[in-house]
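Q: Predicted model, plus sequence, below.
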Amino acid sequence: METRAFDLVVIGAGPGGYVAAIRAAQLGLQTACVDKEAVLGGTCLRIGCIPSKVLLESSARYQEALTGLAQHGVRVNGVSLDLPAVLQRKDQVVRALTKGIEGLFRKNKITHFQGTASFLSPHEIEVRGQDNVRLQAKHFIIATGSVSAPLPGVELDGERIVTSTEALSFAEVPRRLVVIGAGFIGLELSCVWQRFGAQVTVLEYLNRILPGTDEEIAQEAQKIFTRQGLKFHLNTRVTSARRVGGHCVVEREGAEPLECDYVLLAVGRVPHTAGLGLERLGIALERGRIPVNERFATAVPGVYAIGDVIHGPMLAHKAEEEGIACVEGIVRGHGHVDYDLIPGVVYTHPEIAAVGKTEAQLKERGIPYRKGIFPLLASGRARTLGETEGKIKVLAHAETDRLLGVHLIAPHAGEMIGEAAAAMAFGASAEDLARVCHAHPTLSEALKEAALAVDGRAIHI
């Protein structure tokens, strides 16, 4: 077996891995990247973030054509869904972006190996697959991401009882779809298939949807999604899901079984570390994750880890920031990620976005705060769009007025949260945000109004 030597080898070509590889090459390191898939981009690009957003966009436009254009005086007759064309567009978008990463690898002279990697020693891995090679390096970064979490009793078959991967490519619109899990992934795909015509029932073990988000925003979201047609069963423990002939049966503790055509299991994700040979290095997992220090270094010199395999939220942009910080730490001696300012977005309609602390977190920590809320019903731009459901919420320290958290449920919330994250990164106060002149009419004016509302000075409510 051939042996090749590099300065740095990145294991995993997802958002964290490929970004780390590019930054390493920019800083002058001879870099290689190993991934088991033929195409680059990882779960996010191939079977996660990107394809799901394509389906969300297509389904939103279909729903608008069916029911939303009439309020604008646009009469549309004979609207129909061409699902194969929708799926084809999804694949085209993914293909274009994966080709783009290939181009970036060529531009930066990064060597790509396809196969699964396993450590032989702290400075050597073996790759087996399309490429069979041994790679030696002074530094290794583990960026192998995550996989869908299993649930005892749920019998996945990849056809009728599926994970989010298969739910991105249903060959037909389910007549009845049961979604197990009301987190980001479950709700996004629930909305996709509900808009396309499925009857969707969402089962959640907890007493609320969107665990981890601000509770007030989550409650507002549930009301909106219910009006859109989703059915929710909270405080529900699923004991089994199995296929019976041409349909599925989902059994729940203390309730009647549910019959449906398809089941989507979306109860979260778990780190993907199997097969890496970490035991040969003496690296022990902590709650399934690889323990690292502030420089993303493991207990083994020269071996680092980033993204979903370490602590923190399993988000593509978090992994990207860690990849850059890790490489800059290796080369320049310093790198930093502010974990208090990792924004999160749910790409439903309206979108849900947040950065910073929730009210519950502030209460738990005994931090005094004030809040300002501005409803979109009072936004001129929201009125022109015909989308007035939602609100913006700003949390600020009661004594210093420093921004502590911003939470939105609004059209394009994912775009607006960037302003809040930037403001908080520079230590802005609610007063600072309120004094910034926002263009009129825009949705972002509502963020300014919410900042004004912290001090009871909102103008338009």
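A: Yep, that arrived.
Q: contacts and neighbour counts: CA atoms only from here.
A: OK.
Q: wait, isn't residue 53 in contact with residue 346?
A: No - with contacts counted by C-alpha atoms under 8 Å, residue 53 stays clear of residue 346, the gap being 10.1 Å.
Q: Quick one: the strands in the stretch 301-450 of the chain, in order.
A: Secondary structure of the stretch 301-450 of the chain (DSSP state E, counting those that start in this stretch): strands located at 303-305, 344-346, 351-356, 369-375, 391-397, 403-410.
Q: And what about residue 209, helix, strand or coil?
A: Under DSSP: H, G, I helix; E, B strand; the rest coil, the three-state class of residue 209 is coil.
Q: what's the spacing between it and residue 391?
A: Separation of residue 209 from residue 391 (C-alpha to C-alpha, to the nearest Å): 17 Å.
Q: Can I get the strands of the stretch 301-450 of the chain in a markdown table including distance to residue 288?
A: Compiled in a markdown table, the strands of the stretch 301-450 of the chain are given as follows (distance: least, C-alpha to C-alpha, whole Å):
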| stretch | distance to residue 288 |
| --- | --- |
| strand 303-305 | 13 |
| strand 344-346 | 23 |
| strand 351-356 | 25 |
| strand 369-375 | 35 |
| strand 391-397 | 33 |
| strand 403-410 | 29 |
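Q: Save the ones you listed as JSON lines, and put in mean neighbour count too.
A: Conversion of the strands of the stretch 301-450 of the chain to JSON lines gives the following (neighbours: other C-alpha atoms under 10 Å):
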{"stretch": "strand 303-305", "mean neighbour count": "25"}
{"stretch": "strand 344-346", "mean neighbour count": "20"}
{"stretch": "strand 351-356", "mean neighbour count": "24"}
{"stretch": "strand 369-375", "mean neighbour count": "22"}
{"stretch": "strand 391-397", "mean neighbour count": "25"}
{"stretch": "strand 403-410", "mean neighbour count": "27"}
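Q: next, the one to line up against it:
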Amino acid sequence: MKEISCKLLVIGAGPGGYVCAIRAGQLGIDTVIVEAGKPGGTCLNVGCIPSKAMIHAAEEFEKVGHMAGGSSPLGISVAAPVLDLGKTVAWKDGIVSRLTGGVAGLLKKAKVKTVYGWATFRDGKTVAVETETGTQIIRAETVVIATGSATVELPFLPFGGPVISSTEALALGEVPKKLAVVGGGYIGLELGMAFAKMGAAVTVVEALPRVLAQYDAELTRPVVKRLTQLGIEVMLGANAKGVKGGALLVETADGKSARIAADKILVTAGRKPVTEGWGLDQIDLDMAGKFIKIDDQCRTSMRGIYAIGDVTGEPMLAHRAMAQGEMVAEIVAGHKRSWDKRSIPAVCFTDPELVTAGLTPEEAKASGEIKIGQFPFAANGRAMTKLGEDGFVRVVARADNHLVLGIQAVGQGVSELAAAFGLALEMGARLEDIAGTIHAHPTQGEGFQEAALKALGHALHI
């Protein structure tokens, strides 16, 4: 068996792991990273990036379809569009390939040694990696666990045949005529809406009383309206029970049984941390439920072992993992570092898009009296020129000193406002700071300024 030693070993080359390794390499730390698949993890290979590529393709196809139908208010008319999903998937795969190659190049540039294979702990300082050429033993002074998360498989809807996960959905050769989506969270609605735009008849089955339950009802209202416009049937308070004869078996809200004919059944029942198969039983780590327990600097209960990303709990977001990875690398290098999770934005790429950062109005009310400013995109010139009047920007602040506690938005393209929202919270902005910042006209970002002005009692354009 081959043996190598290093100062820092990172297990998992997803967003958190590869950022941690790159930053450590930049700081001169002798670093090894182990990855069982391709660099980039779930997010880059079968998650964030490929799904956004498919969502964009679906949006473009729908736009052209409206033009072909003669219903475009822009006065553009074209021939009926045809979608070659195989070509779309190939384009998506090309983007993924370029980015995974880029990550590999960045690791090499930072002088990080990459070992491809499955790592298993032997003790708190040693792992064995099963590679194509045999077993590689790696001994490290410090270890970072960045094993990520995996799709939850339902026992009564095992993957295979017509039952698929988001991974298979992003690699289909043709658009299913009928698609059943189990789960009305962000993954289910993002992909369900995309396939509806590409021509599939989509039915969403959600056990809770409403879709996107992690967001407040006012914020999701434009998305619910769009689901209806796209012809997507949504069954609320309904439970999937199994599959039989090309149909999804469902128990409806009133306790009755229903069959939903489906060529494909997309299960989006959430994600779970990858805590099995890599020797967790060989090391003594405290757990927080199903996640690895960490402190505010990502230290586990075992000295010299850190954990970052999805394996450590919610929110399971790539940018959270990246921030944790960068911080841990700098701590290992001897720097004083910490981070403030209050400013982590979350984006849902439905149509329209959702962005949240900081506290919701209900959460903020628990800490005292608040002010809320909300500005509709129906009064925003740029949104109107993009046919994106549905939605709004909302700012939540303390009533006494106007400190901004949370920012939310729903609307076309609002994902690009996430950086401004996060920055405002990170810098401790007050309503006057946002209101006093000159925003370029005409942009949707003006809605942010107007929402702050509204909270102060003197919005200009409503």
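A: Happy to help now that I have it. Predicted model only: the values in this text are computed from it and were never measured.
Q: Aligned to residue 104 of structure 1, what sits in structure 2?
A: Matched to structure 2 by TM-score structural alignment, residue 104 of structure 1 sits across from residue 106.
Q: where exactly do the strands run in the stretch 101-250 of structure 2?
A: For the stretch 101-250 of structure 2, the strands defined by DSSP E, counting those that start in this stretch occupy 113-116, 118-123, 126-131, 134-145, 149-151, 163-164, 178-182, 201-206, 233-236, 239-244, 247-251.
Q: Looking at these, which is nearest to residue 404 of structure 2?
A: Residue 404 of structure 2 sits nearest to strand 149-151 of all the strands of the stretch 101-250 of structure 2, at 32.3 Å, using C-alpha to C-alpha.
Q: in structure 1, what residues pair with the closest one?
A: Using TM-score structural alignment, strand 149-151 of structure 2 corresponds to residues 146-148 of structure 1.
Q: Who are the contact partners of the residue nearest the centre of structure 1?
A: Of all residues in structure 1, the one closest to the mean position by C-alpha atoms, centre = their mean is residue 315, 4.8 Å from it. Listed by C-alpha atoms under 8 Å, 6 or more residues apart in numbering, the contact set of residue 315 of structure 1 reads 307, 308, 344.
Q: What separation do you get for it and residue 139 of structure 1?
A: Taken as C-alpha to C-alpha, the span from residue 315 of structure 1 to residue 139 of structure 1 is 24 Å.
Q: Spit out the contact partners of residue 439 of structure 1.
A: Residue 439 of structure 1 sits in contact with residue 445, where contact means C-alpha under 8 Å, 6+ apart.
Q: That should have said residue 248 of structure 2, apologies.
A: Counting by C-alpha under 8 Å, 6+ apart, residue 248 of structure 2 touches 180, 240, 241, 242, 259, 260, 261, 262, 265.
Q: Now do the SS call for the fifth one.
A: The three-state assignment at residue 259 of structure 2 reads strand, by three-state DSSP.
Q: Give the equivalent position in structure 1 for it.
A: Match for residue 259 of structure 2 (TM-score structural alignment): residue 257.
Q: Pull the number of nearby residues for the closest residue in space to its match that isn't next to it in sequence.
A: Excluding the flanking residues, the one nearest residue 257 of structure 1 by C-alpha to C-alpha, 6 or more residues apart in numbering is residue 251, at 4.4 Å. When neighbours are counted by other C-alpha atoms under 10 Å, residue 251 of structure 1 registers 19.
Q: can you tell me which residues contact residue 251 of structure 1?
A: Residue 251 of structure 1 sits next to 238, 239, 240, 241, 257, 258 when contact means C-alpha under 8 Å, 6+ apart.
Q: So the last one sits against residue 250, correct?
A: What that stands for is residue 258 of structure 1. Yes - contact criterion C-alpha under 8 Å: residue 258 of structure 1 and residue 250 qualify, at 5.1 Å.
Q: ok, those two, which is more surrounded?
A: Remark: of residue 258 of structure 1 and residue 250, residue 250 carries more neighbours, 21 against 14, as counted by other C-alpha under 10 Å.
Q: wait, what's in contact with the more buried one?
A: 238, 239, 240, 241, 242, 257, 258, 259, 260.
Q: switch to 6 Å and redo it
A: 240, 241, 257, 258 (C-alpha atoms under 6 Å, 6 or more residues apart in numbering).
Q: likewise residue 232 of structure 1?
A: 201, 202.
Q: And it, what's its match in structure 2?
A: Under the alignment (TM-score structural alignment), residue 232 of structure 1 pairs with residue 234 in structure 2.
Q: List the residues that contact the aligned partner of residue 204 of structure 1 in structure 2.
A: Under the alignment by TM-score structural alignment, residue 204 of structure 1 pairs with residue 206 in structure 2. By C-alpha under 6 Å, 6+ apart, the contact set of residue 206 of structure 2 is 183, 184, 236, 238.
Q: Assign the residue lying closest to residue 430 of structure 1 once chain neighbours are set aside to helix, strand or coil.
A: Excluding its sequence neighbours, the residue lying closest to residue 430 of structure 1 (C-alpha to C-alpha, 6+ apart) is residue 451, at 5.1 Å. Under three-state DSSP, the three-state class of residue 451 of structure 1 is helix.
Q: how near is whichever residue in structure 2 pairs up with residue 451 of structure 1 to residue 404 of structure 2?
A: In structure 2, residue 451 of structure 1 lines up with residue 452, judged by TM-score structural alignment. According to C-alpha to C-alpha, residue 452 of structure 2 and residue 404 of structure 2 sit 9 Å apart.
Q: Any idea how many residues pack against residue 46 of structure 1?
A: Residues near residue 46 of structure 1, counting by other C-alpha under 10 Å, number 22.
Q: nearest residue to it other than its sequence neighbours?
A: In space, and not counting its chain neighbours, residue 46 of structure 1 is closest to residue 94: 6.2 Å by C-alpha to C-alpha, 6+ apart.
Q: counterpart of the one you found in structure 2?
A: For residue 94 of structure 1, the aligned position in structure 2 is residue 96, judged by TM-score structural alignment.
Q: who's in contact with residue 131 of structure 1?
A: 114, 115.
Q: Would you agree residue 176 of structure 1 is in contact with residue 199?
A: Yes - if you go by C-alpha atoms under 6 Å, residue 176 of structure 1 and residue 199 touch, sitting 4.8 Å apart.
Q: check contacts around residue 14 of structure 2.
A: By C-alpha under 6 Å, 6+ apart, the neighbours of residue 14 of structure 2 are 40, 41.
Q: and it, how far is that from residue 462 of structure 2?
A: 45 Å.
Q: try residue 301 of structure 2
A: Using C-alpha to C-alpha, we find residue 301 of structure 2 at a distance of 53 Å from residue 462 of structure 2.
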